[in-house]
Each structure stands twice: as C-alpha cells, then as structure tokens.
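Enquirer: from the sequence below, what's the structure:
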Amino acid sequence: MSSNNVKIGHLITKIRQERGLTQAEFARRLGTSQSAVNRIEQGKQNLSLETIARISTALGKDIVTLNHPKSLSFEINGGKELHGEITMKSSKNATVAILAASLLNKGTTYIENAPRIEEVFRLLEVLESIGVHVKWIKGTDLEIKPPAKLRLDRIDAEAAKKTRSIIMFIGAIMHYHNEFEIPFAGGCHLGKRTIAAHQFALEQFGVFIETQSGKYVIKVGKKQPENVTMYEMGDTATENALLAAAMTKGKTTIRFAASNYMVQDLCLFLQKLGVKIDGIGTATLTVHGVDKIQKRVKYHPAEDPLEAMLFISVAAITNSKITIKRCS
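Expert: Predicted coordinates:
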C-alpha cells in the first residue's frame, strides 16, 4: 500500500476522532459504508481528489490543501436574520490553562465538556508527543495522565508552534526538569518584550528563559519567593506564576495579578488539586504550595464569555432573536 495513503488514512482517523465521530457516523456523513471508511483509514484505498474533497467537507477540515498552509480565509454572506438557540462551549482560555496545569498532577485529570477546537487539539498533540496519556471520553470529556517522566526530547514542534499557549507549560514543567526547551509560536521571533511578563514573574522563582532561534531555553534554579510582583497584569503570565507557585514550598503572594475569568478557573482547578489559594478574583493571590500532587480529579471549566458576547453581538447586529444557553 502507498505510504501516502497510510499517512492520509492516519490523518483522517485523527481528525474524525477529534470531531467525536465513530466510523459509522463518519460513513453516513460521507455517504458510504463503514467498511469503506475502515479501508480508507488503514490506507488500503486509493483516493481521488474528488473523494478527498468529500472527506474534507464531511470532517469540516481540509485534508490536503494547495494553498499556503498558514493562510486562513473566510467568505461571509450576511444580511440574514437568525433564529434558534445555542449552548455555549466551555472556555477555551480556561481549558488551555488547565491542560498546562494537568502536568502538575501525577494522577489522572478529567476535564469535562472540553471544547473541541483547534488550539485544544494542538496542545493535546504536544502532550501526547511528550508521553502524556490523552483520551476523549464520550466525545466531550478529556482524560489526561502524565508519564513518570516527560519525554521533552520528543516534543511535537510543529503542533507547539501553532499555539502561543505553549508558554504556560513552563510553569508546570519547571517542577520536574532543571533544564529544558520548548518551541515558540510559529515563525514569529518573539523577543524579550513579548514574553517579559512571563520572564520577570518566573525569574522570581529562579527560572530563567532565554529566547533562541525558534525555541525557549529554560534553566531552573528554584527559589522560594514570599512575594512576586507581576510586570504587567497579563492573564497567561499570571497563570504561569500560579503554576510555579503551586508546587513551590511555603506561601507565595502574587501581586498585580490578573483577575480575569480564566485565571479564576485555573485557581479553582488548582484548589481541586489540593493547592490552597486566597484572594481568587482579586489582584492579590496568596498560594500555599504543596510538595506533591497525585489526585484523581474531575473539573468542568466555566462556559466561554467571549463566545456568549459574540452571539449577543451577532443577534444585535442582525436584529435577530436567539436564545443563548449556559452564559458565563
């Protein structure tokens, strides 16, 4: 069988599973049999361009593209009144922070109703590449369990470069590795000013980040700061500081902390892991660090307020009446 067919088959399988589809459900969308889908996914069937186009439509994602892979365009035909109802997904920004925080936990983390969106998929690819067990349950919930030792030498650089959230892995990984590297977001040579808030916060924990070509080099010489003052009130930088403080011995007070919804969600998740945090929702957070985290924990991130505001705006602009459920 063709190696290209096998690669395409594996890609189709992965995207189908990301979409929460069984082979039978995918076959119905495609208008074919489950046995045909099985042959396609095993790379045992030659695929015409027409078939690939049908598969792309059924999955809602291009399998093969002739365009530049980094370009993304939308054509919007507006002027229509909308109606109906929609239920909000869990917050993407909270979920990616919790994915990073799951690396702290040597037990099993279950994220309920995780949003099935590209940034989450990319971070899951990174987690899998370094040895983390990742499994979708019933198409909506995530099961995550880190290995005894992370395989950072095998990190999926291409997936990591597609999300800026990778920077938050530093605050968790620093507790298990004294020196490591992670890629940074796709091709954009981020300078010190770009990650200054992360650098200044983590330096107070003895963590030093050097920006090199295409990667961050992190060296850890642990400190136990009683007080950490943020360089700026940034969400992901505050989350990195929280992850750093979670397993730093003693009490750490983080001042000028962001109090946005995703930071509060991360605080609540860390408390489920046994990390006591005072001042949630304020600009001053006091974190009581723990030596070890090994728990079986379930957590449901709050619904995404940005998504709710999007649909509120859409309804207002189009003079439509729609019902938005589970607003956060």
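Enquirer: make it CA atoms for all contacts and neighbour counts henceforth
Expert: Noted.
Enquirer: give me the buried positions along the helix ranked longest in the chain.
Expert: Assignment by DSSP state H gives helix 3-18 as the longest helix of the chain. Residues 5-6, 8-10, 12-13, 15-18 are the ones in helix 3-18 that count as buried (16 or more other CA atoms under 10 Å).
Enquirer: stretch 108-125 too?
Expert: Neighbour-count burial for stretch 108-125 flags 108-116, 119-120, 122-125 (criterion: 16+ other CA under 10 Å).
Enquirer: so who does the nearest residue to residue 227 once chain neighbours are set aside touch?
Expert: Distances taken as CA to CA, 6 or more residues apart in numbering place residue 253 nearest to residue 227, at 4.8 Å, with adjacent residues excluded. Residue 253 makes contact with 226-228, 284-287 under the criterion CA atoms under 8 Å, 6 or more residues apart in numbering.
Enquirer: give the buried subset of these as a PyMOL selection command.
Expert: To isolate the buried subset of those in PyMOL, counting by 16+ other CA under 10 Å, use the following:
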select buried, resi 226+228+284+285+286+287
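Enquirer: returning to that earlier point: now the two most distant members of the buried residues of helix 3-18.
Expert: Greatest spacing in the buried residues of helix 3-18, by CA to CA: 5 and 18 (19.8 Å).
Enquirer: OK, contacts around residue 103?
Expert: Shown in contact with residue 103 (CA under 8 Å, 6+ apart): 145-146, 169, 172-173.
Enquirer: residue 208 now?
Expert: Contacts of residue 208 (CA under 8 Å, 6+ apart): 199, 202, 218-220.
Enquirer: run the last query once more with 10 Å
Expert: Going by CA atoms under 10 Å, 6 or more residues apart in numbering, residue 208 touches 179, 198-202, 216-221.
Enquirer: among those residues, which one lies nearest to residue 316?
Expert: Checking these one by one against residue 316 (CA to CA), the nearest turns out to be residue 198, at 37.8 Å.
Enquirer: and the helix or strand hosting residue 50, what's buried?
Expert: According to DSSP states H and E, residue 50 maps onto helix 49-59. By neighbour count on 16+ other CA under 10 Å, the buried set for helix 49-59 is 52-56, 58-59.
Enquirer: go on, stretch 277-284?
Expert: Quick answer for stretch 277-284 (16+ other CA under 10 Å): 277, 280-281, 284.
Enquirer: and for comparison, fold this next one:
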Amino acid sequence: MRWIEVEKSKSINGNVSISGSKNSSLPILTACCLSNEPVILKNIPHISDVKVIYDIISNIGGTICEEVDSVKINPSQIHSAFIEQEMSSKYRAAYYFVGALLAKQKKVSIGYPGGDDFGSRPIDQHVKGLEALGAKFTFHKDFYVVEAEKLTGADIYFDVITCGATINVLLASILAEGRTVLRNAARDPEVVDLAIFLNKMGAQIKGAGTDTLVIEGVKELKGTEHSIIPDRLIAASFLMSVGITGGSIIVNNVIPEHLHNCIAKLQEAGMEIEEGDNYIKAFSDGNLNGVNIKTGMYPSFATDLQQPITSLLIGANSHSTIVENVYPNRFNHCVELNKMGADIILREGSAVIPGRRTLKGAWVHASDVRAGISLILAALGAEGVTKITGVEHIERGYENIIDIFSSLGVSIRICENADITDTNLEIDEIYG
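Expert: Just a heads-up that it's a prediction; the model follows:
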C-alpha cells in the first residue's frame, strides 16, 4: 500500500514554477495522430495520464522519444485504431482518439471512459457531433466502435457546453471535407491551446476562445513544434495553500488571465493577490472570509477548483456555499474532509461549509485527482498527521507534488511498503 503523510504547517513561503497543463497536454498528444510527420512538444508534464497516452500511441504503431525538456511523437507508422479496453479504462478522455484517428483509419474501437470517479460523464454530445460529420456508432458491453468511410463538415450545436465533446469533434473535423461550425463550444484555454497547435500543423480553425468555432477541412497535417500552456489548476492550488497556512508564495510560469475568476474569489475570501506578466504573488495571514461559489464552464469558476477551495474555506470565519453545476455528484472529497472534522453539509448538487472548524489528521482516501489535492491542502491546516491513500489518482495530475510542497516548508512524504503504524521512518528508509 502507498499513502502520503502530511503534517500541519505553520506557514508556506517560497516560489514554485508551474508545469505544463494536463488538460492541454492530453488532447494535444492525441492530436499528433492527425499529422503525417513527427511533432515535437515541450512543457509536457511527467504524470501517469501522459504515460497512458504514450502507451496507447506506441501500441497502435506510433513512436515516442522522450528528451530532457521535450518529447518527439512520430505518428507516420500508425497502422491501427484498436484501443485496448484496459488502456482506455485508465484514461478518462481516451475518446479523443476517436476524433484523432477516424478520418485516417475509418474505424476506431475503444473502451468506455475511465479515470476519475465522481459521477457519470456522458458522451452523448460526442456522439451527436461525430454522427453529424458522418460517423456511425455501434455500442457493445465493454467497448464501442465508430466507423466512417468519409467525414463531411456540418453545422453542429452542442446542447450543453462541454470541453470534451468540443475537442473530440474539433479533432474529427480537421480532415473532414468542407466546413464545420461548432456552436455553443467550450472556450477553455486548453481548447485555445489545441487550436493553436493544430493551426501550426496546417489546420484552418477560427474562433478559438469564443463559443463558435469554424473549421475548414484540409487534406493533411504536417509536423511542428509547440509548447504546452501552464497548468492553471495546479497554479490555483498552490495559491490556495497560502490561504490555509498563512504566508506568501510566488507562482511562476503562469498565465494570470486564465485564473481571473479564481483570483477574484480568493481576494473576496481575504487573500492579497498581485499579478505580473507570467507570475502571481499571494499573501495571507490565514484569516479568511466565507464566500459563495457556483461552478461553470470557462470563464466561470472551474469545477476542477471546487475541491481544493473547499479545503481553503473550512477554516474561514463564516460559512460558505458551493453549488456544483458541472458535475453535481463531485463531492466525494467532502465525505473525507468530514472525517477530519469539517462538518460539511451535503445537499443535492451543493455543499455548505460551516467554517470556523479545526481539522484533525485522519486516514482519508483520494478518489480522483482534484480530491487528492483537496486532502493535501486540508492536511496543511489539520492538527497532527494526515494519511492519504489513493496516491495513484494524485499522480495522474500532479508532477513532483511531494518535492514541491517540501520546498515550501511542508512536512510531507510518500510512504510505501512500510509499517503503517510507524510514522517516523525517513524517506530513504521507506524507499530503501
């Protein structure tokens, strides 16, 4: 068994540099399959979800060459679009391979989405958009098959704003014949990053960053070089850590514009924020006000930040409410936080955080990526030692999280193959 141990921190002070965005890297890596030539990507995070993508691409004939600061993907020898069910079950957005492979391979077989466990993630908007382009779906018990002899551009309106479906249909439309228009499309920075990358390869996409994308189909894509945008979600998590412990932090290699909604809420809660061109400074004395939050698609408050900010608000001097409009069942972390004394009241699609609570360390479990960072943040302000299982979920989205928090003065370590009653082992002894 593996777990993370975190001790209460007096304050956090220091600098961190943010790695490349997980939610940008994964679709861009998948999009490399559209090219006929090698692609070089920089600022790819070293996380387990990325390794799954590498394995899938290698398994269908592509080659991956990792360097110190870049990765080279050569998709020219891809010969298959059969994605093994075991691989797709490890990666929630494996469905991106449908959009990336369908035009060339004509038939894609893939298992159902895996990944985070916090409620249903329907693919109905993916199906709607891809069928409009000419795809045919056949659903089986453990997998589904998508076929299309030819993809033709269409005018598609998404019934709800969905980042996943926007990306998947966008990928499929690149090599489709004619014009495709995606309406009510997601505006996330990660969608914009993908569009910039695809245009570098020769795609013709207009409107990225708005709710209407216009894609003129092209015959082929060429190789290019691209650097992934910084991960706004990781940056926000480090900013929040200072609100819990007090102190100051400088978050470097970040695009402040991507975090304006989050920054506004942190300031409303009482934190001091200073923005630069590519950095954000945060200051806090640990004295916070309760705030009310409603999640939504970008540029609204991100659902992926709902979990970490819950931990921030537990110690606020008044109650807070969070309404989850994207994934109403995304409150598994609250059950774990209540084991530590948070006393969060759960209602359908929302949570009430009473505030003024002092947490105590306990055994808790991370059920998904963001729940994991939520529990680490809560542990920073909890009396005693907090032990977090589900380490594999945290590793799906955070690179070197133990080392980074340690550099900020946090007493944190990962434990493995040790006596769970012994919390005094040194890291070298644990890994020894």
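Enquirer: any idea what the TM-score is?
Expert: After superposition, the two chains reach a TM-score (TM-score structural alignment, normalised by the length of the first structure) of 0.72; 254 aligned residues with a CA RMSD of 2.3 Å.
Enquirer: that older thread, show me what the longest helix of the first structure is packed against.
Expert: Here helix 3-18 of the first structure touches helix 23-30, helix 34-41, helix 49-59, helix 118-129, strand 133-137, going by 3 or more CA pairs under 10 Å, 6 or more residues apart in numbering; DSSP states H and E.
Enquirer: in the first structure, what stretch matches whichever helix in the second structure runs longest?
Expert: Longest helix of the second structure, by residue count under DSSP H: helix 232-245. Matched against the first structure by TM-score structural alignment, helix 232-245 of the second structure falls on residues 305-318.
Enquirer: so what's the gap between that stretch and the chain middle?
Expert: 23 Å (CA atoms, centre = their mean, to the nearest Å).
Enquirer: buried stuff in that stretch?
Expert: 305, 307-308, 311-312, 314-315.
Enquirer: out of the contacts of residue 103 of the first structure, list just those in strands.
Expert: Among those, the residues falling in strands (DSSP state E) are residue 145.
Enquirer: nearest to residue 76 of the first structure among the contacts of residue 103 of the first structure?
Expert: For the contacts of residue 103 of the first structure, the minimum distance to residue 76 of the first structure (CA to CA) is 35.9 Å, reached by residue 169.
Enquirer: all strands of the stretch 101-250 of the second structure, in order?
Expert: 107-111, 136-139, 143-147, 155-157, 179-183, 204-206, 212-216, 225-227, 247-252 (DSSP state E, counting those that start in this stretch).
Enquirer: residue 254 of the first structure and residue 232 touch, don't they?
Expert: No. Residue 254 of the first structure lies out of contact with residue 232 (CA atoms under 10 Å); the separation is 11.7 Å.
Enquirer: which one of the two is surrounded by more residues?
Expert: Higher neighbour count among residue 254 of the first structure and residue 232: residue 254, with 24 against 17, using other CA atoms under 10 Å.
Enquirer: tell me the contacts of the more buried one?
Expert: With contact taken as CA under 10 Å, 6+ apart, residue 254 of the first structure is in contact with 201, 225-230, 238, 241-242, 245, 279, 283-287.
Enquirer: corresponding residue for it in the second structure?
Expert: The alignment partner of residue 254 of the first structure in the second structure, by TM-score structural alignment, is residue 182.
Enquirer: so where does the residue lying closest to residue 412 of the second structure once chain neighbours are set aside fall, helix or strand?
Expert: Spatial nearest neighbour of residue 412 of the second structure, excluding adjacent residues (CA to CA, 6+ apart): residue 6 at 4.5 Å. For residue 6 of the second structure, the host element (DSSP H and E) is strand 2-7.
Enquirer: packing partners of that strand?
Expert: Using 3+ CA pairs under 10 Å, 6+ apart, the elements in contact with strand 2-7 of the second structure are strand 363-365, helix 369-380, strand 385-389, helix 391-395, helix 401-407, strand 412-416.
Enquirer: would you agree residue 86 of the first structure falls within a strand?
Expert: Yes. Checked against DSSP: H, G, I helix; E, B strand; the rest coil, residue 86 of the first structure lies within a strand.
Enquirer: so what's the residue count around the residue mapped onto it from the second structure?
Expert: Taking TM-score structural alignment, residue 86 of the first structure has residue 16 as its aligned residue in the second structure. Neighbour count of residue 16 of the second structure, defined by other CA under 10 Å: 18.
Enquirer: do the same with residue 324 of the first structure
Expert: Using other CA under 10 Å, residue 324 of the first structure has 16 neighbouring residues.
Enquirer: the match of residue 86 of the first structure: what's it in contact with?
Expert: Neighbour list for residue 16 of the second structure: 235, 238, 249-253, 279, 404-405, 407-408 [criterion: CA under 10 Å, 6+ apart].
Enquirer: could you find the counterpart of residue 235 of the first structure in the second structure?
Expert: Per TM-score structural alignment, the equivalent position to residue 235 of the first structure in the second structure is residue 163.
Enquirer: for residue 215 of the first structure, same thing?
Expert: Under the alignment by TM-score structural alignment, residue 215 of the first structure pairs with residue 143 in the second structure.
Enquirer: how close does that match get to residue 293 of the second structure?
Expert: For residue 143 of the second structure, the distance to residue 293 of the second structure (CA to CA, to the nearest Å) stands at 37 Å.
Enquirer: ok, residue 42 of the second structure next?
Expert: Computed with CA to CA, the distance linking residue 42 of the second structure and residue 293 of the second structure is 34 Å.
Enquirer: cool, and residue 48 of the second structure?
Expert: Counting by CA to CA, the gap from residue 48 of the second structure to residue 293 of the second structure is 31 Å.
Enquirer: got it, and residue 69 of the second structure?
Expert: Residue 69 of the second structure sits at a distance of 38 Å from residue 293 of the second structure (criterion: CA to CA).
Enquirer: which of those two has more neighbours?
Expert: Neighbour count, other CA under 10 Å: between residue 69 of the second structure and residue 293, residue 293 has more, with 21 against 10.
Enquirer: let's verify that one: helix, strand, or coil?
Expert: Residue 293 of the second structure ends up strand, using three-state DSSP.
Enquirer: excluding its backbone neighbours, what's nearest it?
Expert: Distances taken as CA to CA, 6+ apart place residue 322 nearest to residue 293 of the second structure, at 4.8 Å, with adjacent residues excluded.
Enquirer: tell me the contacts of that neighbour?
Expert: Here residue 322 of the second structure is in contact with 291-295, 306-307, 309-310, 346, 349-353 (criterion: CA under 10 Å, 6+ apart).
Enquirer: before I go, just wanted to say thanks for your time.
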